[in-house]
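Asker: Just need the structure, nothing else, for what follows:
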Amino acid sequence: MSASLPELRGEKVVLRPFTPEDITADYIGWLNDRHVTRFSNQRFREHTFDTCRAYLASFEGTPNLFVSVRLASNGQAIGTMSAYRNPHHNTCDVGIMIGAREYWSGGYGQESWNLLLDWLLAREPDGGGVRKVTAGTLACNGGMVKLMERSGMTCEGVRVAQEIVEGEPQDIVLYGRFA
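Answerer: A predicted model of the protein is given here:
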């Protein structure tokens, strides 16, 4: 996968590369919103314009992608996705955050997820495609588990009691899908 992503358009969302102009107060607010990041280790960090610029810069010169999720209707940013590729194995680990809570449970995350996975898996490996996509989440993150399963991913493993959420040990569930 080259580090470039064409615009991917669905009925509800458009995916495009995340740019420095996408680092806005709203975006930083999502990252600092403990409800949005409840199941993410992002909840342990304080995010600023500088930390966000550094994170975006970490993608430069790599085969990895940082993606802006936007409404198809008006271009409003509602979330982000990441895709970390291991070119030695032609695998890619994907993550998603729909930060604008008013778009939760409306199919926006699912469409975004499906668009990116289908694009990654449909391309030839020598053209930047991958043979397998992986993802993981806490088992208590039911929305993410459903999203992965609805996209055709299957559970490949469990890291038992791996992380603590609200004082309780939680499993991490690991999913995968082949091309």
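Asker: all contacts plus neighbour counts: C-alpha atoms, from now on.
Answerer: Noted.
Asker: and residue 162, how many neighbours?
Answerer: 13 (other Cα atoms under 10 Å).
Asker: tell me which element it is part of?
Answerer: Under the criterion of DSSP states H and E, residue 162 resides in strand 154-165.
Asker: Beyond that strand, next helix or strand please.
Answerer: strand 168-178.
Asker: now the end-to-end length of stretch 36-48.
Answerer: 16 Å (Cα to Cα, to the nearest Å).
Asker: any idea how far it is from the chain center?
Answerer: Between the centre of stretch 36-48 and the centre of its chain there are 14 Å (Cα atoms, centre = their mean, to the nearest Å).
Asker: Would you do the same for the sequence below? I want to compare the two.
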Amino acid sequence: MNLPALSTPRLHLRPLALADAPAFAAYHTDPEVARYQSWDVPYSLAKAEALARESEAAPLLGELWATLMLLAGETMLGNLSLHLTGHRTAEVGFTLAREHWGKGYALEGLNALLDWLFTGADLHRVHASLDPRNERSAALLGRAGFRYEGCSVQAYWHRDEWTDDAHYAVLASEWRENKV
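Answerer: Now for the predicted structure:
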């Protein structure tokens, strides 16, 4: 399955490209952006370039995480991440540069991705997980129609501490019902 380019009234979503690497590394290095994320800070340009090369070499969705860049015109806002996890299921994630927080871009991009996943890719279930202290991301998932499924206590080691892992999901049937 090919990773799509998607559009909304304000946004264009397309796969990560090598030219995106400097901006990608810059916002991934912001301590506030990375606070609840799994990567180490600073996020190196070499790491961003390697991810972009991997993305360009393997544009098909598969076992690896895929990255879709969120753009408003020529302005790079952040990215959505996507990982096929099983039969007609996927995990999603999102990262937005701090200067673009609170403007609805992540929700708009996530809704476009969900629309494609449930209609174009015919998925059954999409899930996400996050540190439950990340209240803004939890609220975003709720606005996108995800339901809270529970929390794994002290489930992973992150930034020198055991961290909880909150689980969210939405089924295609729920998404269709809520979309109307």
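Asker: Can you list the buried residues in the strand holding residue 162 of structure 1?
Answerer: 154-155, 158 (16 or more other Cα atoms under 10 Å).
Asker: Name the nearest of those relative to residue 41 of structure 1.
Answerer: Nearest to residue 41 of structure 1, judged by Cα to Cα, of those is residue 158 at 17.7 Å.
Asker: where do the helices sit along structure 2?
Answerer: Using DSSP state H, the helices of structure 2 run over residues 21-29, 31-34, 45-57, 105-115, 135-143, 172-179.
Asker: if you line the two up, which stretch of structure 1 does the shortest one fall on?
Answerer: The one in question is helix 31-34 of structure 2. Aligned by TM-score structural alignment, helix 31-34 of structure 2 corresponds to residues 34-37 of structure 1.
Asker: so how far is that stretch off the chain centroid?
Answerer: In terms of Cα atoms, centre = their mean, the centre of stretch 34-37 of structure 1 is found 15 Å from the chain centre.
Asker: Ok, stretch 23-33 of structure 1 next?
Answerer: With Cα atoms, centre = their mean, you get 16 Å for stretch 23-33 of structure 1.
Asker: Which residues does it contact?
Answerer: 36-37, 42-43, 45-49, 52-53, 79, 99-100 (Cα atoms under 8 Å, 6 or more residues apart in numbering).
Asker: Turn these into CSV, columns for distance to residue 165 of structure 1 and neighbour count.
Answerer: Shown next, in CSV, are those (distance: Cα to Cα, whole Å; neighbours: other Cα atoms under 10 Å):
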residue, distance to residue 165 of structure 1, neighbour count
36, 14, 18
37, 11, 17
42, 13, 15
43, 11, 16
45, 15, 10
46, 18, 10
47, 20, 17
48, 24, 17
49, 27, 14
52, 24, 18
53, 28, 15
79, 23, 23
99, 19, 24
100, 22, 16
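Asker: Now render these as a markdown table, adding distance to residue 16 of structure 1.
Answerer: Below are the contacts of stretch 23-33 of structure 1 laid out as a markdown table (distance: Cα to Cα, whole Å):
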| residue | distance to residue 16 of structure 1 |
| --- | --- |
| 36 | 21 |
| 37 | 22 |
| 42 | 22 |
| 43 | 25 |
| 45 | 26 |
| 46 | 26 |
| 47 | 22 |
| 48 | 22 |
| 49 | 20 |
| 52 | 17 |
| 53 | 17 |
| 79 | 11 |
| 99 | 16 |
| 100 | 17 |
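Asker: where's the alignment partner in structure 1 of residue 147 of structure 2 relative to residue 136 of structure 1, distance?
Answerer: Here residue 147 of structure 2 is matched to residue 154 in structure 1, going by TM-score structural alignment. Using Cα to Cα, residue 154 of structure 1 is found at 11 Å from residue 136 of structure 1.
Asker: okay, and the common contacts of the two?
Answerer: Counting by Cα under 8 Å, 6+ apart, the common neighbours of residue 154 of structure 1 and residue 136 are residue 175.
Asker: give me the number of residues near whatever residue of structure 2 lines up with residue 51 of structure 1?
Answerer: Using TM-score structural alignment, the partner of residue 51 of structure 1 in structure 2 is residue 47. Neighbourhood size, residue 47 of structure 2 [other Cα under 10 Å]: 13.
Asker: which non-adjacent residue is nearest residue 47 of structure 2?
Answerer: Computed as Cα to Cα, 6 or more residues apart in numbering, the closest residue to residue 47 of structure 2 that is not its neighbour in sequence is residue 25, at 7.9 Å.
Asker: what's the burial count for that neighbour?
Answerer: Around residue 25 of structure 2 there are 19 residues (other Cα under 10 Å).
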